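# Here is a sequence with its predicted model. Questions after.
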Amino acid sequence: MTDVLTFETMGTVVSLRGATPESAAEVRSVFAGYDHRYTLYDPSSVLSRVAAGTLRLGDTPTAVREVYALALDWRERTGGAFTPHRPDGVVDLSGVVKALAIRDAGAVLDTACTDWMISAGGDVLARGRHRGEEPWAVGVVDPAHRDTVVGVVRLEAPRRAVATSGTAERGEHIWRRTTPMFVQATVIADDIVTADVLATAVVAGDQDDLRRLTSDGAVDVLAFGADGTVWATPGAAPAVRDDGPQPAPGAVGTV
């Protein structure tokens, strides 16, 4: 098996650990397929044609319409904090397709590997353990100091997915519906689509959104406020390093 294999796709870098050369090649194909259909940077892609008005959304392939329906479902479930529509009305499914590619890539790796991890632009999905021994670990970087790790998330079943969304690296690329309250959010979940969507929704929303999205305990969240406040659910609080910024008293899930 390869130790670490990387490739570029969807405007980011994908890293694989524990993959066989054959499964790694299949993973690349999975990402290439999603990128070909959903990118807005290639005029020939399905979504680019929809944006240009040369193809009706209702005439797109079934798979595209199903992904759009999934995005609309998440918009409903997040109370609009997550949306597949840009402010100019263009349908942009980038908020779900990268996670779907990771999900499908994970299914590929499951057929060939026992212990693996895939990382793509702030999203991580893992199975088993690192070298069969320790849980896979994912560092959480301080958004104000990008060279400082303030927390470490250890992925163990069923919480195998973690996604981080924020403005520190790519600037204000998230469509907010309110005055910016959060600059970064890390979500730990059982599946990567939930983690990715909710990380975006938390950053796009406010404190009430954060409380509502975490009220059922289905995910754990570590969020950094624009004012420097750190918020953490009970399950995420242990990930914060003792020498890092500490969650505020009264934050989501008192710690």
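Sure thing, it's come through. Quick caveat: nothing in here was measured; it's all calculated off a predicted structure.
# only C-alpha atoms for contact and neighbour calcs from this point on.
Will do.
# Confirm that Ser15 sits in a strand.
Yes. Secondary structure of Ser15 (DSSP: H, G, I helix; E, B strand; the rest coil): part of a strand.
# wait, doesn't it sit right on Thr2?
No. Taking contacts as C-alpha atoms under 8 Å, Ser15 lies outside contact range of Thr2: 11.2 Å.
# These two: who's more crowded?
Legend: neighbour count by other C-alpha atoms under 10 Å for Ser15 and Thr2, higher for Ser15 (17 against 11).
# May I have the secondary structure class of the closest residue to that one other than its chain neighbours?
What sits nearest to Ser15 in space, not counting adjacent residues and going by C-alpha to C-alpha, 6 or more residues apart in numbering, is Thr6, at 4.4 Å. Thr6 falls in the strand class when you classify it by three-state DSSP.
# burial measure for Thr6, as a count.
15.
# roughly how far apart are it and His36?
19 Å (C-alpha to C-alpha, to the nearest Å).
# need the strands for the stretch 1-150 of the chain, in chain order.
With DSSP state E, counting those that start in this stretch as the criterion, the stretch 1-150 of the chain has strands at 4-9, 12-17, 116-120, 123-127, 136-142, 145-155.
# try it against this one:
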Amino acid sequence: MTAAAVPMTRHAEHVMGTVFSFDVRGDGDHRDGIGRAVAWLRHVDAVFSTYRPDSPVSRLGRGEIGLTNCPAEVAEVLALCARVERDSGGYFTAHPPGGRLDPSGLVKGWAIERASDLLTAAGLPRHSVNGGGDVQLGAEPEPGRPWRVGVAAPPTAAGRPADGALATVVAGAGLAVATSGTAERGHHIVDPHTGRPATALASITLAGPRLTTVDAYATAAFAMGEAARDWVEDMEDLEALAVTAAGQTWRTSGFHRHVPPEFRGFLPAWPPR
């Protein structure tokens, strides 16, 4: 006799220039909770879009309004950006070359994390929220079984991977997973210290408790290149797996704990040879 299937609702929403995917498990009607989370994402887009000239962040960046004239979330996000900038030694910044205000490197992860919190508050703790490949995982989809997140293998100097090829799989609950890399947008992450694109890594995946910092730290770590290894190793509750531009891989000492046993054989050796 097989166990009854856990009720499930999946929903995709195009907002903030990407697709957000919701996977909610458990009894009851999931639509209201998902609707609240989607409304939140649309609010975030209206406030923080750098492509909308009338958004508060665009107007703040042009000096047309002050921070006190913006929704309270703007001050919250800018304070978080300043914290990540300090933590990363300036490898993350809300001011790209030229000084333009752009907190986008933190906003998406922060918005996903808050959407996850809204689902939990609505009585839907068993969920995952995925925004463009960056994921906040809630409670287990069913008791004793974790969520699984596949991380796409990036193109490197060694070649372009086959469609659907994975660099690794991360499993867990109450976990955030974020990847920064070149697979989708090429060398779009700039090293703030040089003003040039960061090219040492093809991708870096971070895992930790909360997506706000995990996503922003992934951006900073990609900009750091090889220096990211020691930096992440020293960060509490944060682990990383990187693929270099040459096609080699490295991981921090605890990353294997987030990988299902059947995939651990594909991880690089630790300590490194």
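All right, it came through fine. Every value quoted in this text rests on a predicted model; they were computed, and no experiment measured them.
# Give me the TM-score for these two chains.
After superposition, the two chains reach a TM-score (TM-score structural alignment, normalised by the length of structure 1) of 0.89; 249 aligned residues with a C-alpha RMSD of 2.2 Å.
# The residue nearest to Ser15 of structure 1 pairs with which position in structure 2?
Using TM-score structural alignment as the criterion, Thr6 of structure 1 maps onto Ala12 of structure 2.
# Could you tell me which residues make contact with its match?
Contact analysis of Ala12 of structure 2 by C-alpha atoms under 8 Å, 6 or more residues apart in numbering lists 19-22.
# Dump those to CSV, plus distance to Thr120 of structure 2.
Formatted as CSV, those follow (distance: C-alpha to C-alpha, whole Å):
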residue, distance to Thr120 of structure 2
Val19, 21
Phe20, 17
Ser21, 16
Phe22, 13
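# most surrounded residue in these?
Phe22 (23 neighbours).
# which residues touch that residue?
Contacts of Phe22 of structure 2 by C-alpha under 8 Å, 6+ apart are 9-12, 34, 127-130.
# want to throw the residues you listed into JSON lines with distance to Pro161 of structure 2?
Below are those laid out as JSON lines (distance: C-alpha to C-alpha, whole Å):
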{"residue": "Thr9", "distance to Pro161 of structure 2": "32"}
{"residue": "Arg10", "distance to Pro161 of structure 2": "29"}
{"residue": "His11", "distance to Pro161 of structure 2": "29"}
{"residue": "Ala12", "distance to Pro161 of structure 2": "27"}
{"residue": "Ile34", "distance to Pro161 of structure 2": "35"}
{"residue": "His127", "distance to Pro161 of structure 2": "30"}
{"residue": "Ser128", "distance to Pro161 of structure 2": "27"}
{"residue": "Val129", "distance to Pro161 of structure 2": "26"}
{"residue": "Asn130", "distance to Pro161 of structure 2": "23"}
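# By neighbour count, which of these wins?
Taking other C-alpha under 10 Å as the neighbour criterion, Ser128 ranks highest of the contacts of Phe22 of structure 2 with 29 neighbours.
# Not counting sequence-adjacent ones, nearest residue to that one?
Nearest one to Ser128 of structure 2, counting by C-alpha to C-alpha, 6+ apart, is Leu137 at 4.5 Å.
# tell me the contacts of that neighbour?
Leu137 of structure 2 neighbours (C-alpha under 8 Å, 6+ apart): 116, 127-129, 147, 172-176.
# hmm, try it at 7 Å
Contacts of Leu137 of structure 2 were listed using C-alpha atoms under 7 Å, 6 or more residues apart in numbering, and they are 127-129, 173-176.
# Cool, thanks, talk later.
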